[in-house]
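K.L.:
got a structure for you, letters missing:
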């Protein structure tokens, strides 16, 4: 699986985990240099509290393009630290 924004690869992995129709990418498959922390957070009743990333490509920043769970509930330990992307903001193939 590969995620890109305006032709720039943000993440690529053969080891994504699919949860609720979203591909979660291992942290080491994400190009961290393209991301900055967002102040946004949300709560999922069964996964825990999600933190968000903004991405900057070619001088343009897309806010809250991706999310991850830094500390999950027991039921979601398989995606702890993994990064998922909003399908309407990126190209996923």
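P.N.:
Yep, that arrived. What you are looking at is a predicted structure, and each value in this text was computed from that prediction instead of being measured.

K.L.:
for the rest of this, base every contact and every neighbour count on C-alpha atoms.
P.N.:
Noted.

K.L.:
can you give me the strands for the protein?
P.N.:
2-5, 8-12, 17-19, 22-24, 35-44, 48-57, 60-68, 83-85, 91-92 (DSSP state E).

K.L.:
take the one below as the second:
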């Protein structure tokens, strides 16, 4: 699976390494090219996953605000619901396309 913006791949991993949560694919941290992500100050806490870290995706000078997110320290109870530890896995939204 690949996450890409206008042909630039920002994350890539075999599907079996990804985690699908609420319809979103979460990529393992080692598969994400961090040079395309900027930490965002946008706050959010999911009632069942915990505190979220948003990122802006920056590709070719284009900044896509809050189009990626991760849970650095998810609530341990959420691991049972998801089926695995997904700490620091990264998901993408809108203009970031995820495909096989």
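P.N.:
Received, thanks. Please read these numbers as outputs of a predicted model, since none were measured by experiment.

K.L.:
follow-up on the earlier one: out of the strands of structure 1, flag the one nearest residue 75 of structure 1.
P.N.:
Among those, the nearest to residue 75 of structure 1 by CA to CA is strand 48-57 (9.6 Å).

K.L.:
wait, isn't residue 66 of structure 1 in contact with residue 53?
P.N.:
Yes. Applying CA atoms under 8 Å, one finds residue 66 of structure 1 in contact with residue 53, separated by 5.2 Å.

K.L.:
which of the strands of structure 1 sits closest to residue 77 of structure 1?
P.N.:
Comparing those by CA to CA, strand 48-57 comes nearest, at 10.2 Å.

K.L.:
do you know how far residue 82 of structure 1 is from residue 64 of structure 1?
P.N.:
Going from residue 82 of structure 1 to residue 64 of structure 1 by CA to CA, to the nearest Å gives 15 Å.

K.L.:
give me the nearest residue to residue 67 of structure 2, chain neighbours excluded.
P.N.:
Leaving out its chain neighbours, the residue that sits closest to residue 67 of structure 2 by CA to CA, 6 or more residues apart in numbering is residue 93, at 4.9 Å.

K.L.:
before I go, just wanted to say thanks for your time.
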